[in-house]
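Trainee: just need the structure, nothing else, for what follows:
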Amino acid sequence: MGLQVEQFMCRSDNFGILIRDEASGEVGLIDAPEENPILEAIERTGWQPSVLFVTHHHADHVEANLALKSRFGLKIIGPTAEASKIPGIDETVEEGSKLEFGGKAVRVIETPGHTAGHISYYFEDSGIAFTADTLFALGCGRLFEGDAATMHASLSKLAALPDATIVYCGHEYTLSNARFALTVDPRNAALQERAQTIEALRSDGRPTLPTTIGLEKETNPFLRPHDPAIRTHLGMENASDAAVFAEIRKRKDNA
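Mentor: Coordinates of the predicted model:
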């Protein structure tokens, strides 16, 4: 028995996520972007949460913290480095913290770059990672509070997870990410095929997530600064991986 995941839309492009441990029945939330869609998901599933796992302090991830805490008595867990910015926080965690859900270990991975204290949660027994605004399908978060080297290091940590790891992200950005990815990695056949699939999914109004670490390593240019084809396309054959990553991020910011 593993982890059940209910993914749904919040705001304009945020994902809300309810999780349930099948063995224990414990229910949690990953971030709290908007109260009403979360309440609708709770009513639809019958899963009443007892804990909220916060990845970072941005308003579109913590807006409903206090309302949900008041309604359900949630314990709110979040990154130590951003504790003062997270409404209602009860417990702080960082890399190496001992954290459990449904009696099973949850690994906290510090993934700064988008914000200075961003963390991701890896439910190892189920092979599922919640990466919020660090790793997106075919993309990564903007560098609001970190530099390119910091984000590259964070993504490298996530890329080291098993290829079969299922990844849930914070936003539905995949279509625009795919179109950009093709501008820096145009000869990648796997990326071309994936882009077509994404176009079809979005045309039908269907989500593009979850993804997997293996698929991202194959097609996401932000995880591929070492790739010779990308380096040649950018004219950066002899640059460091971090420098190539920085150039890709700069181009995405200006796209």
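Trainee: could you use CA atoms for every contact and neighbour count after this?
Mentor: Will do.
Trainee: how near is the closest residue to residue 107 other than its chain neighbours to residue 131?
Mentor: Distance criterion Cα to Cα, 6 or more residues apart in numbering; nearest residue to residue 107, sequence neighbours excluded, is residue 122 at 5.0 Å. As defined by Cα to Cα, to the nearest Å, residue 122 lies at a distance of 8 Å from residue 131.
Trainee: would the residue nearest to residue 107 count as being in a strand?
Mentor: Yes: checked against DSSP: H, G, I helix; E, B strand; the rest coil, residue 122 lies within a strand.
Trainee: tell me which residues touch it, please.
Mentor: For residue 122, the contacting residues are 106, 107, 108, 109, 128, 129, 130, by Cα atoms under 8 Å, 6 or more residues apart in numbering.
Trainee: got a list of contacts for the host helix or strand of residue 176?
Mentor: Assigned by DSSP states H and E, residue 176 belongs to helix 174-184. Residues from elsewhere that reach helix 174-184 (Cα under 8 Å, 6+ apart): 136-139, 188, 191-192, 195, 198-199, 202, 208, 220-221, 230, 233-234, 248, 252, 255.
Trainee: show the buried residues in the residues you listed.
Mentor: 136-139, 188, 191-192, 195, 198-199, 208, 220-221, 230, 248, 252 (16 or more other Cα atoms under 10 Å).
Trainee: which of the residues you listed sit farthest apart?
Mentor: Farthest apart among those by Cα to Cα are 208 and 230. That separation is 24.0 Å.
Trainee: the stretch 151-255 of the chain: helices as residue ranges?
Mentor: 174-184, 189-203, 213-219, 228-234, 241-254 (DSSP state H, counting those that start in this stretch).
Trainee: buried stuff in the third one?
Mentor: Neighbour-count burial for helix 213-219, counted by 16+ other Cα under 10 Å, picks out 213, 214, 215, 216, 217, 219.
Trainee: let's see this one next, to set against the first:
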Amino acid sequence: MKTLEIEVFQCRSDNYGVLVHDPETGLTASIDAPEEQPIIDAAARRGWKLTHILTTHHHTDHVEANLPLKERFGLEIIGPINEAVAIPGLDKSVADGDEFQFGEHTVCVIETPGHTAGHICYHFLDDKILFAADTLFALGCGRLFERPAADMWHSLQKLAVLPDETAVYFGHEYTLSNARFALSVDPDNGRLQDRVQEVETARKAGKFTIPTTIGLEKETNPFLRATDPAIRRNLLMESRTNEEVFAEIRKRKDNF
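Mentor: Alright, predicted model coming up:
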């Protein structure tokens, strides 16, 4: 089985476009479809023909190009069963725990409600790659639009148990603002301090901060660290539940 090839590029103002290519079969999937032309350009640049869109959730900045790309390439659109009515051009709906093949590569569907009610992530099992869209960002998580904080906390825990070396591709370049917020609730975390400097250097140079890893996020992302005693002390929430601590972190980020 040949290694998957991945192309990352910018769409819209801060969305990431991601193409996944299986060199053995020629299959090429766009993870979501935020903007038509950058996706077409990226595929052409690599000499790939789009065959799939793997949709994570229904927000316009993730599905806007579904129908134009489907019309142009005749591709198959896969997306979350719990948002099926809101996904343009959906051909196949998938639910939590479902698996399907992308060439010889097994893709596992992980439902992660929080940002939206039916958001899903795609875990390429043997490749140890996770496409997390707007559930898990580098040093952050998605805003809570359709489900409460407790649901998002439990969704993030489903991702946190994946192998530490799992590469995480996320939906937006929010990392610098996330990093500065993370320091406000976890100021004594030495690994986080180092990472903030790395992020600032990368962004000044115009570099992307994608992908991250599950292990790095567990060390530095406050939204995965609601159990950490230092964060709890900083928030004066030592005796509160994990869900309550997470909710407070999310509320503070919303107002940061």
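Trainee: can you calculate the TM-score here?
Mentor: Remark: TM-score between the superposed chains equals 0.99 [TM-score structural alignment, normalised by the length of the first structure]; 255 aligned residues with a Cα RMSD of 0.7 Å.
Trainee: returning to what we had before: mind checking which of the contacts of residue 122 of the first structure are in strands?
Mentor: 106, 107, 108, 109, 128, 129, 130 (DSSP state E).
Trainee: just give me the match in the second structure for the first one.
Mentor: In the second structure, the residue matched to residue 106 of the first structure (TM-score structural alignment) is residue 107.
Trainee: and its match, how far from residue 10 of the second structure?
Mentor: When residue 107 of the second structure is compared with residue 10 of the second structure (using Cα to Cα), they lie 24 Å apart.
Trainee: for residue 54 of the second structure, same thing?
Mentor: From residue 54 of the second structure to residue 10 of the second structure the distance is 17 Å (Cα to Cα).
Trainee: who's more crowded, the two?
Mentor: residue 54 (25 against 18; other Cα atoms under 10 Å).
Trainee: ok, now which ones touch that one?
Mentor: Going by Cα under 8 Å, 6+ apart, residue 54 of the second structure touches 29, 30, 31, 32, 77, 78, 79.
Trainee: try residue 222 of the first structure
Mentor: Contacts of residue 222 of the first structure by Cα under 8 Å, 6+ apart are 138, 139, 140, 152, 245, 248, 249.
Trainee: same thing with residue 142 of the second structure?
Mentor: 114, 115, 134, 135, 136.
Trainee: from residue 10 of the first structure, how far out is the aligned partner of it in the first structure?
Mentor: Counting by TM-score structural alignment, residue 142 of the second structure corresponds to residue 141 in the first structure. Distance from residue 141 of the first structure to residue 10 of the first structure, counting by Cα to Cα: 18 Å.
Trainee: can I get the contacts of residue 222 of the first structure in TSV with distance to residue 89 of the first structure?
Mentor: Rendered in TSV, the data for the contacts of residue 222 of the first structure read as follows (distance: Cα to Cα, whole Å):
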residue	distance to residue 89 of the first structure
138	31
139	29
140	26
152	28
245	34
248	35
249	32
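Trainee: what residue of the second structure takes the place of the residue nearest to residue 107 of the first structure?
Mentor: Per TM-score structural alignment, residue 122 of the first structure is aligned with residue 123.
Trainee: tell me the spacing between that match and residue 75 of the second structure.
Mentor: Residue 123 of the second structure sits 21 Å away from residue 75 of the second structure, going by Cα to Cα.
Trainee: kindly report the same for residue 213 of the second structure.
Mentor: 30 Å.
Trainee: swap in residue 170 of the second structure?
Mentor: From residue 170 of the second structure over to residue 75 of the second structure (counting by Cα to Cα), the distance is 22 Å.
Trainee: who's more crowded, those two?
Mentor: residue 170 (27 against 20).
Trainee: who's in contact with the more buried one?
Mentor: Contacts of residue 170 of the second structure by Cα under 8 Å, 6+ apart are 16, 131, 132, 133, 134, 135, 136, 137, 138, 210, 211.
Trainee: most neighbours of all these, which one?
Mentor: Busiest of these [other Cα under 10 Å] is residue 136, holding 30 neighbours.
Trainee: surely that one touches residue 156?
Mentor: Yes: between residue 136 of the second structure and residue 156 there is a contact under Cα atoms under 8 Å: 7.2 Å.
Trainee: mind picking the two most distant members of the contacts of residue 222 of the first structure?
Mentor: Using Cα to Cα, the pair of the contacts of residue 222 of the first structure lying farthest apart is 138 and 152, separated by 14.3 Å.
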